[in-house]
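>>> Need a 3D model of the following:
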Amino acid sequence: MCHFYIVYSPTLDKYYTGYTCDNLLERLRKHNSNHKGFTGKANDWEIVYQESFYSKTEAYARERQIKSWKSRKRIEALIQNKL
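All right, here's what the predicted structure looks like:
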């Protein structure tokens, strides 16, 4: 299984979208580790939304779809199951 996910950092008040075919909790641990990159700026990321897919292609397509929205309101509506 592969996953599309959205994580949120209260410190930064930002969302990050991604996909992985690894264990989702392990991926979250990596986001919360000290590293270079966008999610390395904070260590309080939490999973707020996720969808599972049978293939990497499907999960990546969903990530690209959500990123194309470029709308925080729309992402928050998705998280609250209003989309």
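
>>> C-alpha only now, for contacts and for neighbours.
Noted.

>>> Give me the three-state assignment for residue 15.
Secondary structure for residue 15, judged by DSSP: H, G, I helix; E, B strand; the rest coil, is strand.

>>> What count of nearby residues applies to it?
Per other C-alpha atoms under 10 Å, the neighbour tally for residue 15 reads 18.

>>> nearest spatial neighbour of it, skipping sequence neighbours?
Spatial nearest neighbour of residue 15, excluding adjacent residues (C-alpha to C-alpha, 6 or more residues apart in numbering): residue 8 at 4.5 Å.

>>> Next, the second sequence, to be compared with the first:
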Amino acid sequence: MLASKRDGVLYIGVTSDLHGRMEEHTHDVIAGFTKRYGVKLLAYYEHHDDMEMAIQREKQLKAWRRAWKVRLIESMNPEWVNLFDPLTGEITEGPADRARQNL
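All right, here's what the predicted structure looks like:
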């Protein structure tokens, strides 16, 4: 899930190359919704082993109410930090994931 900012415009999509896709969003390579609304912040992501499962999950999330999406984002990333570092191209775990690992 991408966002324009905390509690801003949300975008849900599926990709087999998260790094590459985030580079495209960061540099406004593709015209459309995300470019128009400045949606560049990687707020939440999930890994799936199977593309069909990923697409099914994407459709499920798109059907959710906004409040549910926000709760899901904040369960992984309560501070809404960009999980994609545009300088290094690294994708990090959300703060909540790192805190759980340190327990």
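
>>> which parts of stretch 75-83 of the first structure are buried?
Neighbour counts using 16 or more other C-alpha atoms under 10 Å place residue 75 of stretch 75-83 of the first structure among the buried residues.

>>> List the contacts of it.
48, 49, 66, 74 (C-alpha atoms under 8 Å, 6 or more residues apart in numbering).

>>> Could you rerun that using 10 Å?
When contacts are defined by C-alpha atoms under 10 Å, 6 or more residues apart in numbering, stretch 75-83 of the first structure is touched by residues 6, 15, 17, 48-50, 66-67, 69, 71-74.

>>> sorry, back to before: the residue nearest to residue 15 of the first structure and residue 38 touch, don't they?
No. With contact defined as C-alpha atoms under 10 Å, residue 8 of the first structure does not count as touching residue 38 (11.9 Å).

>>> if we can go back for a sec, counterpart of the residue nearest to residue 15 of the first structure over in the second structure?
Matched by TM-score structural alignment, residue 8 of the first structure corresponds to residue 3 in the second structure.

>>> give the contact list for its match.
Each residue near residue 3 of the second structure by C-alpha under 10 Å, 6+ apart is listed here: 9-12, 34, 37-44, 80, 82.

>>> likewise residue 65 of the first structure?
Counting by C-alpha under 10 Å, 6+ apart, residue 65 of the first structure has contacts residue 59.

>>> ok, so what distance separates the equivalent of it over in the second structure from residue 40 of the second structure?
Aligned by TM-score structural alignment, residue 65 of the first structure pairs with residue 60 of the second structure. In this view, residue 60 of the second structure and residue 40 of the second structure are 22 Å apart by C-alpha to C-alpha, to the nearest Å.
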